[in-house]
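S.K.: below is the structure, and that's it, no one-letter string:
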């Protein structure tokens, strides 16, 4: 049996549908970035990303069409991008955004490919992961070359192999609390950075949107991001480790909205999903109980915020229904 001819599984439909909408949104955002970016090296990266994003859209459309699967409406430059001529974001923030997207695509593609049976869908994700790794490396090198890469804290290199001898290794709240280990430091540090990126975009959206319901939601999201950064930074500072600073120069004073409210709100829901994934990984790799509990507590707050964002999308008629199981119960 030709593997590409078997029926779609729920996983294959779900992951392809999600990527189609995410890449449509990404293409719209990159199109605006291309119109305002001044740095030629960053602009070259933007255009490479745009070409690949458009390629994904066409490949998924081909797979869907061959299987009589309805193509999502998603996002379009014509309906969701406003070329205002004003610059809302600086070049460094545009570069950080591309690093963040490549990192998220790599994580998502790596999870998805493990569930795929069909050849055509598997080969799509094989290329998706390969491209994501290439763009992650490209954006990383540009951040380093331009002096923009934010390095995680340094700790002394071990001189010998040691074994844990006390159960207090797990303590975090009381008693003999051990110092943070490397993976815990990394989780705290990089979740501060991703929250900083989210806070920057929320700041820009608050600045340009006129809709009260959407603006209030963005304000609430910014407050949550700032609170989470403070909580995570406090843990690093208690260990006398440096916490990353925010990108105060990432947003200009422009009040002209470059994107539709539908796109802005949808982007925030995607950032929420990425944040929940990051927190889940951080909690599962933290051995100290207080670190794991903190990440679970912060994840619960993001989950509630994400739920309210989804409700807002539904209320405004902006949310397409993803592939779902039939309703068998009356």
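M.R.: Sure, I can see it. Just so you know, these numbers come straight off a predicted model, no measurement behind them. Residues are numbered from 1 along each chain as shown.
S.K.: make it CA atoms for all contacts and neighbour counts henceforth
M.R.: Fine.
S.K.: contacting residues around residue 258?
M.R.: Residues near residue 258 by Cα atoms under 8 Å, 6 or more residues apart in numbering: 32, 81-84, 88.
S.K.: pretty sure residue 122 is touching residue 113, no?
M.R.: Yes. Here residue 122 reaches residue 113: they are 6.3 Å apart, a contact under Cα atoms under 8 Å.
S.K.: put this next to the first one:
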């Protein structure tokens, strides 16, 4: 067997980031499993916990082999299994499904930045797990009536190409706006669906947050999610589309935090990154100018909100520092 090449900077960075995300998900799963009443939901989450725990250990082994410090990530100190139930049944799998969406996007980037066989194999394995759990979660939520599918449309009978620049118009009057195409409709539905879950999440986090600044930050996130939902719903209504999205799940009256302030803030940090990618995708693939502009403005709002969250994380000493290059100027001196 050929000896392994030294791990590259991009691989080390991606493994470090994966460790942060996976240890966070493990802590979230531990709480949700403890509070779950539905056995099927417990089975989905319990199976995922075992598989992710295995891969977290593999990442630790790689760090050890390379002589690199093992990240702190999120530990048992970041979860309170004795805290009362913060979310009603169904939210656990709904949120898990969102986390798997985040993971699928991250693994594509992780794999693209990997060069060593064992690192690529690690991300191939994680991708397979994520796709399977995403499917299981989707089918579970549909069966329980918690998740709804986007609107059905008339099947196209012919194919055509765009010949008129008017296809792109949509900034000014309603009369110049063409009907939504199916890609745009899917992007809008997905935006409403994910923001509904985000709204429930930050409501729960704000409700049990002990830090005033952190609480206010989560409330801002709640307002931001509401604004985006209103924007997407208005666009659908203006196009005479009856929108449908997840019925969501309700937050209980508990004010006892199941997670540390640091974990809750980092969780929102991850979701902000996911939101930026989603709005960027929407801006690129929505061909009507008003839709592209709306997605660009949403990206700006998410970025500003995310930047404020990062400042709070750093201010409180909650942001673990990624591995970095040597400070050559500092070593050389003046």
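M.R.: Received, thanks. Because the structure is a prediction, the values reported are computed rather than measured.
S.K.: got the contact list for residue 214 of structure 1?
M.R.: If you count contacts by Cα under 8 Å, 6+ apart, residue 214 of structure 1 has them with 261, 265, 312.
S.K.: number of nearby residues for whatever residue of structure 1 lines up with residue 169 of structure 2?
M.R.: The equivalent of residue 169 of structure 2 in structure 1 is residue 171 (alignment by TM-score structural alignment). The burial count assigned to residue 171 of structure 1 is 17, neighbours taken as other Cα atoms under 10 Å.
S.K.: also residue 296 of structure 2?
M.R.: 19.
S.K.: ok, now how distant is the residue nearest to it when sequence neighbours are not counted from residue 277 of structure 2?
M.R.: Spatial nearest neighbour of residue 296 of structure 2, chain neighbours left out: residue 283 (5.8 Å); criterion: Cα to Cα, 6 or more residues apart in numbering. Distance of residue 283 of structure 2 to residue 277 of structure 2, computed by Cα to Cα, to the nearest Å: 10 Å.
S.K.: looking at the two, which one has more neighbours?
M.R.: Comparing residue 283 of structure 2 with residue 277 by other Cα under 10 Å, the one with more neighbours is residue 283, at 24 against 15.
S.K.: buried ones in the helix or strand harbouring that one?
M.R.: In the assignment (DSSP states H and E), residue 283 of structure 2 maps to helix 261-285. By 16 or more other Cα atoms under 10 Å, the buried positions in helix 261-285 of structure 2 come out as 261-269, 271-272, 274-276, 278-280, 282-283.
S.K.: for that helix, give me the average deviation versus structure 1.
M.R.: Mean deviation of helix 261-285 of structure 2 from its aligned counterpart in structure 1 after superposition (mean Cα distance after the TM-score superposition for structure 1): 0.9 Å.
S.K.: need the residues that contact that helix.
M.R.: For helix 261-285 of structure 2, contacts defined as Cα under 8 Å, 6+ apart pick out 24, 74, 78, 102, 183-184, 187, 205, 209-211, 214, 291-296, 298-299, 302-303, 306, 309-310, 313, 318.
S.K.: filter those residues down to just the buried residues.
M.R.: In the contacts of helix 261-285 of structure 2, burial by neighbour count holds for 24, 74, 78, 102, 184, 187, 205, 209, 214, 291-296, 298-299, 302-303, 306, 309, 313, 318, counting by 16+ other Cα under 10 Å.
S.K.: which ones among those are found in helices?
M.R.: Of those, the ones assigned to helices by DSSP state H are 24, 102, 184, 187, 205, 214, 291-296, 298-299, 302-303, 306, 309, 313.
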